[in-house]
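In: Take a look and give me a structure for this.
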Amino acid sequence: MITFEHVSVQYADAPAHSLHDVTLEIPEGELVLVVGPTGSGKSTLLRTINGLVPHFSGGTLTGRVAVDGLDTAEHRPRDLATVVGLVEQNPSSTFVTDVVEDEVAYGMETMGLDSTTIRRRVEETLDLFGLTPLRARALRTLSGGQQQRVAIAALFAAGPRVLVLDEPTSALDPVAAEEVLASLHRIVHDLGVTVVLAEHRLERVVHHADRVVLVDEGRVSELLDPAEAMLRSQIYPPVVGLSRLVGWSPTPLSIRDARRKAAALREALGTSAPRPVTDLRVIGPADAVVATGVRVVRGGRVVLDGVDLAVARGSVTTLMGRNGAGKSTLLGAIAAQHRLAGGRVRVGAEGIDPHTRSARERVRTVGLVPQQPELLLYADSVAAECAAADHDFGAAPGTARGLLDRISGGIEPAVHPRDLSEGQRLELALAVILSGSPEVLLLDEPTRGLDYGAKKRLGEMLTSLAAQGTTVLLATHDVELAAEVADRVVILADGEVVTDGAAREVLASSPAFAPQVTKVLLPQTWLTVAEVAGALARIA
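Out: Purely as a prediction, here's the structure:
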């Protein structure tokens, strides 16, 4: 179905190939998972399948890529649209209409399908992806996760034989992610559609995959069995980390399979217990964020309805909840990005109202890294972006670059920000904001596009910042990150706070937001592989 013959890709000014001598054949009707570190070439590999590389992304492609017999070098993306469709990491950039139902129908309209067929496919697709309640909603009023589901649905409705998806669950809550992946699983196995997807949150998707391809520094493996791939990969989900720790064989990929092997581990851990929950880190006498009765109305809808929240200085607090619950809006309200319809916000040691201050005045008190980090980037190179941040915030030269190296492990200074992966753009935007040393750091879905190594570095930095007195408040669907770094978890639903408590208590008791290790070892309340490893070491 999809054939790569000695394919190499190199972008102008890049020091190395993004892809190097790839030879691979993906058969029809399989779900193939592409796994690799941030910036390893996964997105480039996906974009060669529909011809965006090299037709629109530039660079030089050698070798041959063919989809259903069509050479992508000889056929432009529009010529391949009926065969292959691509949803990229930022799906909202591809929208061409204003309303959910119209977006799902648009592709079929451009293909000239009759109205009866379009109506039937729209209804079937909205139902399949759980979008029927949102059919009349304006796209701009949807959460990032809801927009992602719309983009996938619109692609599927047009009927291509190959779906290519770049980080399809990165903005989805755990329940919505499982629903989307189950839908993809059905269309692969029931309809014979070929799905190729790249995803960093392997805990969500690896057990759905028929085959796995490993990518590292532009080199691509052969098609592998998922369990074999996880044994070979430097990147793997917590359930595989737990298996490696205790030596389970064969390697379980799902919670169910791991639980079947975990009886002896639970018994061994029964003599120990997770370290008791400690008090939240508090440095200083006051809360760093106080939201009282916050109400926000957007597009005629009440998005936040009387939210009360107090966040201790020097703590790490995660906002969680389903897509559209109001997490991003709450961050925006705290950062004065959204106008309040009621209530008030106070931030920082001085308790300033950010809604009464200019952007330049409030930037040292509260900094926000949005879901779309490219909104903060405007220079023509990474080096220029870092230098501009140092200048704008009055920081010592090299401050932003030093932060970036600490977060990312190294990004070439001459690269244009648009040529970075989604995860690398996020890392750059975070370095830019941190160069201003804000008292309160707000992050909206900060692990989108980050592999486990990058996520570990991010977690270590957030924990270090909190220990130094910075208050960290992040909205995330990443339960594994919350398990690693959070002191406290707040769950929102329909614009209201429904749960607020210590991280272990909230996560271990939640069917939707419990991390993998907790699900495997219930009723015990371990959160991470590192916790289990520490306990086993103490027992030994």
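In: When you work out contacts or count neighbours from here on, use the C-alpha atoms and nothing else.
Out: OK.
In: Go through stretch 150-160 and flag the buried ones.
Out: By neighbour count with 16 or more other CA atoms under 10 Å, stretch 150-160 contains the buried residues 150, 151, 152, 153, 154, 155, 156, 157, 158, 159, 160.
In: of these, closest to residue 329?
Out: Residue 329 has its nearest neighbour among the buried residues of stretch 150-160 in residue 150, at 19.8 Å by CA to CA.
In: Please name every helix or strand in contact with the longest helix seen in the chain.
Out: In the chain, taking DSSP state H as the definition, the longest helix is helix 174-191. Secondary-structure packing of helix 174-191 (3 or more CA pairs under 8 Å, 6 or more residues apart in numbering; DSSP states H and E): strand 194-198, helix 202-205.
In: and these, which is most packed in?
Out: When the helices and strands packed on helix 174-191 are scored by mean count of other CA atoms under 10 Å, the highest mean neighbour count falls to strand 194-198 (a mean of 25).
In: can you give me the angle it makes with helix 174-191?
Out: 150 degrees (axes from the mean of the first three to the mean of the last three CA atoms, to 10 degrees).
In: What is strand 194-198 packed up against?
Out: Partner elements for strand 194-198 (3+ CA pairs under 8 Å, 6+ apart): strand 31-35, helix 42-49, strand 162-166, helix 174-191.
In: Pull the distance from it to the chain's centre.
Out: Averaging C-alpha positions (CA atoms, centre = their mean, to the nearest Å) puts strand 194-198 17 Å from its chain's average.
In: likewise stretch 162-170?
Out: Worked out by CA atoms, centre = their mean, stretch 162-170 lies 12 Å from the chain centre.
In: thinking again about what came up before, next, the buried residues of the longest helix of the chain.
Out: Applying a neighbour-count criterion of 16+ other CA under 10 Å, one finds 174, 176-185, 187-188 buried in helix 174-191.
In: Just send the residues you listed back as CSV, with distance to residue 67 too.
Out: Output for those, formatted as CSV (distance: CA to CA, whole Å):
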residue, distance to residue 67
174, 32
176, 30
177, 27
178, 28
179, 28
180, 24
181, 23
182, 25
183, 23
184, 20
185, 21
187, 19
188, 17
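In: let's see this one next to it:
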Amino acid sequence: MIHFEHVSITQPDATTPVIADATFSIRDGDLCLVMGRTGTGKSTLLGAINGLVPHSSGATLSGDVTVAGRSTRTHRPRDLADVVGWVGQNPLAGFVTDVVEDEVAYGMEQLGLSPSVMRKRVEETLDLMGIADLRRRSLMELSGGQQQRVAIAAVLAAQPRVLVLDEPTSALDPTAAQDVLAAIATLVHDVGLTVVLAEHRLERVMHEADTALWLPGDGRVVSGTASDILSMADTTPPLVELATAMGWPEVPLSVRAARRRIRDHGPHLDLKAAPELREAMSWRGDGHPPVAQLRDLRVTYGDITAVAGVDLDLHAGTTVALMGRNGSGKSSLLWALQGAVPSSGQVSVDGRDPRRVGDDEARRLVSLVPQSPADLLYLADVDAECAQADRESGVAEGTARSLLLRLSADLPGERNPRDLSEGQRLALVLAIQLAASPRVVCLDEPTRGLDYAMKRELTRIIAALAAQGTCVVVSTHDVEFAAQTAERTIVLAEGEVVADGTTRQVCSSSPSFAPQVTKVFHPADVMTVAEISAARVTS
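Out: This is a model prediction of the structure:
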């Protein structure tokens, strides 16, 4: 179905190709997983499949890419629209209408389908993606996860033979991500759709993959079975870490496969170690003073109540994970804490209300990194953004650049932020926001677009902030990141707090929010591979 023959791709102004002499094929009806560190060229490779590279990106392509027998050299994206469907990292950037139902129908209108066919497909696709209740909602009113589901639905409605997805679950809660991937897997197995999917959260999708492509970052594209590629790649989801720690000869692709291996071959946890493990991540909030207090906090948008009378104490020196399904009010709560959206009730940070102070003081009280980091980038290059952050924060020159390096993102100073990947943009904004050393740091889906190494570095930075007395509140759908990072987890539903406790208590007791290691070793009370390595085991 898809063939790359000696393909090399060089970005504008680059001296070396991001993809060099790549030759591989993706069979008809396969689900192919594309993996690699941030900035290694995954999005570039995906763009070559539907002709965005070289026709729209400015990149130079040598070699030949054919899809269903059509060469992307001679067929532009519009000439491949009936064959290839594309969903990029930022769904909002691809919307062309204002209402969900219209967006789902738009692609079919451009292909000239009859109204009766379009109506039937719209209904089927809305049900398939679980968004029928959103059909008349404005796209701008939706949460990031809801927008992502609409973007996928709009492409699926045109019924392409190849579906290309760039981080399709990055903004989805665990249950929604599972539903979306299950729908995609159904199309692969029952309809024969070919899917090429780039994803940083490999634990969500690797059990469905037939084949995989790994981009090490040196221009190569390594192809093979998912298990073989995961065994050699430098991207390490929990089951890969577990297989390495246990010395298993191959990587299990699912929790079920891992549990069966442990059942048949061991090793088994000594449950006497569980109390020690529970002490490893207890919530220390009781030993720290509240730095922020919310009382009867409410946020409404017209007839929609996003935050419904929340009472919370947030403690200095602690890390809090804010979780819940898409649209539960997590982002609205963070924006209200910062004072950036109209709200009622009481908000106090160090005795001051961020809604009623000047911008400079508000920046030192609460800093927020939004879901779309590019919204905060407006200067011509990376160096200018870092220098401006240092000046606005009143800190020594080079502070923001130093934070960027700690995030493992050594970005060229002259690079325009618009030319960065989603993960690189997020790292830049995070460095800019942290430069002010605020009392409360709010991160809205900070791992979106980050690889495992960058997430581990972000965990270390968050731990360092907490050690300095900063309260860090992280809205996230990434349960593995929450397990590694947060002491306390708060779960929201329909704008209300429905669970609040230690991360171990809240996540390990939930089938939706439990990390993979917890599921593998249930009923042992463990959450990370590091805990498994530290625990006593028996063969």
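In: Distance to residue 29 of the first structure added to the helices and strands packed on helix 174-191 of the first structure, as a markdown table?
Out: Below are those laid out as a markdown table (distance: least, CA to CA, whole Å):
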| stretch | distance to residue 29 of the first structure |
| --- | --- |
| strand 194-198 | 4 |
| helix 202-205 | 17 |
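In: so which of those comes closest to residue 74 of the first structure?
Out: strand 194-198 (21.6 Å).
In: Contacts for the closest one next, please.
Out: Here strand 194-198 of the first structure makes contact (CA atoms under 8 Å, 6 or more residues apart in numbering) with 27-35, 42-43, 46, 161-168, 184, 188.
In: Do a quick rundown of the helices in the stretch 151-300 of the second structure.
Out: When secondary structure is read from DSSP state H, counting those that start in this stretch, the stretch 151-300 of the second structure shows helices at 174-186, 226-232, 238-246, 255-265, 274-280.
In: need those in CSV with distance to residue 120 of the second structure, can you?
Out: Output for the helices of the stretch 151-300 of the second structure, formatted as CSV (distance: least, CA to CA, whole Å):
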stretch, distance to residue 120 of the second structure
helix 174-186, 18
helix 226-232, 36
helix 238-246, 41
helix 255-265, 37
helix 274-280, 53
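In: Out of the ones you listed, the one nearest residue 359 of the second structure is which?
Out: Among those, helix 174-186 sits nearest to residue 359 of the second structure (CA to CA), with 35.5 Å.
In: what's the angle from that closest one to strand 162-166?
Out: Inter-element angle recorded for helix 174-186 of the second structure and strand 162-166: 160 degrees (by the same axes, to 10 degrees).
In: And helix 174-186 of the second structure against the first structure, how far off on average?
Out: On superposition with the first structure, the mean distance recorded for helix 174-186 of the second structure (mean CA distance after the TM-score superposition for the first structure) is 0.6 Å.
In: And that helix, how far out from the chain middle?
Out: On CA atoms, centre = their mean, the centre of helix 174-186 of the second structure falls 15 Å from the chain's centre.
In: Can you find the partner of residue 312 of the first structure in the second structure?
Out: Aligned counterpart of residue 312 of the first structure in the second structure: residue 315 (TM-score structural alignment).
In: shouldn't its match be in contact with residue 290?
Out: Yes: look at residue 315 of the second structure against residue 290 with CA atoms under 8 Å: they come within range, at 4.1 Å.
In: So those two - more neighbours on which side?
Out: More crowded of residue 315 of the second structure and residue 290, by other CA atoms under 10 Å: residue 315, with 24 against 19.
In: so how far is residue 525 of the second structure from the more buried one?
Out: 26 Å (CA to CA, to the nearest Å).
In: Residue 402 of the first structure corresponds to which position in the second structure?
Out: Looks like residue 402 of the first structure aligns to residue 402 there (TM-score structural alignment).
In: how close does whatever helix or strand its match lives in sit to the first structure?
Out: Here residue 402 of the second structure sits within helix 399-406, counting by DSSP states H and E. Helix 399-406 of the second structure, aligned to the first structure and superposed, deviates on average by 0.4 Å (mean CA distance after the TM-score superposition for the first structure).
In: now for that helix, which elements pack on it?
Out: Here helix 399-406 of the second structure touches helix 382-393, helix 422-434, going by 3+ CA pairs under 8 Å, 6+ apart.
In: So for residue 279 of the second structure, which of these sits nearest?
Out: Proximity to residue 279 of the second structure, assessed across those by CA to CA, is greatest for helix 422-434 (29.5 Å).
In: quick one: the closest one to chain centroid distance?
Out: Put simply, helix 422-434 of the second structure sits 14 Å off its chain's centre (CA atoms, centre = their mean).
In: matching residues in the first structure for the helix or strand following it?
Out: Counting by DSSP H and E, the element after helix 422-434 of the second structure in chain order, helix or strand, is strand 440-444. Under TM-score structural alignment, strand 440-444 of the second structure corresponds to residues 440-444 of the first structure.
In: Quick one: neighbours of residue 109 of the second structure, just the number.
Out: 14.
In: which helices and strands sit right next to whichever helix in the second structure runs longest?
Out: Taking DSSP H as the criterion, the second structure has its longest helix at helix 452-467. Contacts defined by 3+ CA pairs under 8 Å, 6+ apart place helix 452-467 of the second structure against strand 319-323, strand 471-475, helix 479-485.
In: any chance of the buried residues of stretch 150-160 of the first structure in CSV, plus distance to residue 381 of the first structure?
Out: Shown next, in CSV, are those (distance: CA to CA, whole Å):
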residue, distance to residue 381 of the first structure
150, 33
151, 30
152, 32
153, 35
154, 34
155, 33
156, 36
157, 38
158, 37
159, 39
160, 37
